[in-house]
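Asker: Fold the following.
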Amino acid sequence: MSTALFNAAPRRSLVTHVEDEIRAALIEGRLEPGTRLVTKELADSLGMSITPVREALVRFAASGVLTAEPAQSFRVPTMTVEQYSEISEIRKSVEGLAAFNAASQITPDEIATMKALLTRYLAAKAEKDQHLALTLNKKFRFVLYAAARMPTLLGVIELLWLRAGPGFNYLYPEVQSGTGEHHNYDDLLVALHERQPVAAREAIEHAIEDGARIVIEALQRRQTQPVPAK
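Answerer: So this is what the prediction gives:
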């Protein structure tokens, strides 16, 4: 596990800091499926004692985001094709709803922020900077979802991204040469500018479908790979 994934804690609740760091790493796809998180190693990388780190990890395990393992360790779950397909269908419904509501309430400043993030995101993809691209994609999408002005819905979306986020790693390098997502985001920005809720919802649904197709194909390849001989 790379210690560069996490930042040292500021002067605030240590448990909250650990939760925020792990949450961001999961949502932004910086932790791959199957990644093992050892409590002591994570505590050392964050520059703190084991206790707050263990408490944060236990909370994520209780919600099903991580799985607990022996020897003070936790793991980012792997996902089957069926599980990812189910989450993607749910995401289409809730994120589509957020986009629909955002289209009538988003401000010009928020649209400008999304345009700037999209420019940086496309540049990161062109430079094959996977982690930066994933981070910028998350920021782009959550500016949109926050614009729906529905805090409960935003929380549901965040939980779904915690589950789906590790799978975003499979978007690379396949997505580097793809243009579908770019077109979906262009369509989304046009819909937001013109206050078209249905078009905004459809653009997000298409973006989720395109991404899910790539991830599912990657999962299928991994499921059919032969098991190495012992």
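Asker: all contacts plus neighbour counts: C-alpha atoms, from now on.
Answerer: Will do.
Asker: Name the residues that touch the helix or strand harbouring residue 51?
Answerer: Secondary structure assignment for residue 51, by DSSP states H and E: helix 50-62. Contacting residues not belonging to helix 50-62 are listed as 14-16, 18-19, 39-40, 42-43, 66-68, 72, 74 [C-alpha atoms under 8 Å, 6 or more residues apart in numbering].
Asker: Where do the helices of this structure begin and end?
Answerer: 14-27, 39-46, 50-62, 81-102, 108-126, 130-146, 151-164, 180-193, 197-224 (DSSP state H).
Asker: Now render those helices as TSV, adding mean neighbour count.
Answerer: Formatted as TSV, the helices of the chain follow (neighbours: other C-alpha atoms under 10 Å):
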stretch	mean neighbour count
helix 14-27	20
helix 39-46	18
helix 50-62	18
helix 81-102	19
helix 108-126	16
helix 130-146	20
helix 151-164	18
helix 180-193	18
helix 197-224	19
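Asker: measure residue 162 to residue 50 for me?
Answerer: From residue 162 over to residue 50 the distance is 23 Å, taken as C-alpha to C-alpha, to the nearest Å.
Asker: show me what contacts residue 119?
Answerer: With C-alpha under 8 Å, 6+ apart, residue 119 has no contacts at all.
Asker: Roughly how far does residue 27 sit from residue 109?
Answerer: For residue 27, the distance to residue 109 (C-alpha to C-alpha) stands at 24 Å.
Asker: ok, now residue 139?
Answerer: Plainly put, residue 139 is 15 Å away from residue 109 if you go by C-alpha to C-alpha.
Asker: Kindly report the same for residue 57.
Answerer: Distance of residue 57 to residue 109, computed by C-alpha to C-alpha: 37 Å.
Asker: here's the other one to compare against:
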Amino acid sequence: MPGPTDHGRVLVVDDEPQLLRALRINLRARGFQVATEATGAEALKAAARSAFDVIVLDLGLPDLDGLEVLAGLRGWTAVPVIVLSARTDSSDKVAALDAGADDYVTKPFGMEEFVARLRAAIRRGAASASPEPAIVKAGDVTIDLAGKRVTRAGEPVRLTPTEWGILDLLARNPGRLVGQRELLTSVWGPAYVGQSNYLRVYLASLRRKLEEDPSDPRHLLTEPGMGYRFEPS
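Answerer: Alright, predicted model coming up:
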């Protein structure tokens, strides 16, 4: 956890020397520790060698596509990743979020907003590193993560193993967008990453069982084209 004069350890991965220099100067002036790399391969080595609180990752690297680097990171670490890219197409943003990015910033960007996003990512990372809650509440629904039990207004709710798998992943990440790819891979396996219709069917079933008004859900929210978000009470 960063201390009062150490706002966090940041790894910036970009092949633009001027941008690296500008971020290094600006972030160090604001109390961050900063390391920089210009290639995907070196970034993966640096991330494995040292502990960072957040990684800033450009998609257009000279050796590896940024999404490949992101996939490499997500194979073993949950460190927050902010994608920094000149790509403004929504499909690029969706692909990055589905691959496990925590945020997406397009170039050019304002430094103050970028630093605010950086701090927010570090806070989320520190919170997710804390011990997970054993009990999660959403309105009159209580989710016992350890006991794998769900009650609504004190009455047991019967979930299928697949429904539980989806709810478990969402409830362990309250407030965070969980991408379609992450959900499909976690619950069904890598071969099902294109089957977003599975998610629609099972989320509809979960809402019928857990939401007061399934047509206007308050807790199991859809982010169109990107994924789902669990909002506790």
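Asker: Could you get me the TM-score between them?
Answerer: The TM-score (TM-score structural alignment, normalised by the length of structure 1) is 0.25; 99 aligned residues with a C-alpha RMSD of 5.8 Å.
Asker: that older thread, can I get the contacts of helix 50-62 of structure 1 in TSV including distance to residue 198 of structure 1?
Answerer: As requested, the contacts of helix 50-62 of structure 1 are arranged in TSV below (distance: C-alpha to C-alpha, whole Å):
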residue	distance to residue 198 of structure 1
14	42
15	41
16	37
18	38
19	35
39	45
40	48
42	44
43	46
66	35
67	38
68	42
72	48
74	41
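Asker: Out of those, flag the one nearest to residue 218 of structure 1.
Answerer: Closest approach to residue 218 of structure 1 among those (C-alpha to C-alpha): residue 66, at 21.2 Å.
Asker: Test my guess that residue 94 of structure 1 contacts residue 157.
Answerer: Yes: Residue 94 of structure 1 lies in contact with residue 157 (C-alpha atoms under 8 Å); the separation is 6.8 Å.
Asker: ok so, going back, out of the contacts of helix 50-62 of structure 1, which two sit at the greatest distance?
Answerer: Across these, the longest distance by C-alpha to C-alpha is 21.4 Å; it joins 14 and 67.
Asker: Residue 162 of structure 1 and residue 27 touch, don't they?
Answerer: Yes: Residue 162 of structure 1 lies in contact with residue 27 (C-alpha under 8 Å); the separation is 5.0 Å.
Asker: So in structure 2, which helix runs the longest?
Answerer: Max-length helix for structure 2 by DSSP H is helix 111-129.
Asker: after that one, next one along is what?
Answerer: strand 135-138.
Asker: Output the contacting helices and strands for that following strand.
Answerer: Contact here means 3 or more C-alpha pairs under 8 Å, 6 or more residues apart in numbering; DSSP states H and E; on that basis strand 135-138 of structure 2 packs against strand 141-144.
Asker: which helices and strands sit right next to the strand it packs on?
Answerer: Judged by 3+ C-alpha pairs under 8 Å, 6+ apart, strand 141-144 of structure 2 is in contact with strand 135-138, strand 149-152.
Asker: would you list the ones you listed in CSV and tack on mean neighbour count?
Answerer: Below are these laid out as CSV (neighbours: other C-alpha under 10 Å):
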stretch, mean neighbour count
strand 135-138, 17
strand 149-152, 18
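Asker: Would you mind giving the ones you listed as a markdown table with distance to residue 69 of structure 2 added?
Answerer: Formatted as a markdown table, these follow (distance: least, C-alpha to C-alpha, whole Å):
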| stretch | distance to residue 69 of structure 2 |
| --- | --- |
| strand 135-138 | 33 |
| strand 149-152 | 37 |
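Asker: Figure out which of those is closest to residue 28 of structure 2.
Answerer: strand 135-138 (38.1 Å).
Asker: Show me the helices in structure 2, by range?
Answerer: Here structure 2 has its helices, by DSSP H, at 17-29, 40-49, 66-74, 90-98, 111-129, 161-171, 180-187, 196-210.
Asker: for these, which one sits closest to residue 227 of structure 2?
Answerer: Closest of these to residue 227 of structure 2 is helix 180-187, at 4.6 Å (criterion: C-alpha to C-alpha).
Asker: buried ones in the closest one?
Answerer: Of all the residues in helix 180-187 of structure 2, those buried under the rule 16 or more other C-alpha atoms under 10 Å are 180-184, 187.
Asker: Between those, which sits nearest residue 45 of structure 2?
Answerer: residue 182 (23.9 Å).
Asker: In space, what's closest to the closest one - neighbours in sequence excluded?
Answerer: Nearest residue to residue 182 of structure 2 in three dimensions, chain neighbours excluded: residue 98, at 6.4 Å (C-alpha to C-alpha, 6 or more residues apart in numbering).
Asker: got a list of what the one you found touches?
Answerer: Taking C-alpha under 8 Å, 6+ apart, we find residue 98 of structure 2 in contact with 178-182, 226-227.
Asker: could those residues be laid out in CSV, adding distance to residue 90 of structure 2?
Answerer: Shown next, in CSV, are the contacts of residue 98 of structure 2 (distance: C-alpha to C-alpha, whole Å):
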residue, distance to residue 90 of structure 2
178, 17
179, 14
180, 15
181, 16
182, 18
226, 10
227, 14
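Asker: now the angle between helix 151-164 and the helix holding residue 51 of structure 1, please.
Answerer: For helix 50-62 of structure 1 against helix 151-164, the angle by axes from the mean of the first three to the mean of the last three C-alpha atoms, to 10 degrees is 100 degrees.
Asker: Can you check what angle separates helix 50-62 of structure 1 from helix 39-46?
Answerer: Angle of helix 50-62 of structure 1 versus helix 39-46, following the same axes, to 10 degrees, is 120 degrees.
Asker: That'll do, ta.
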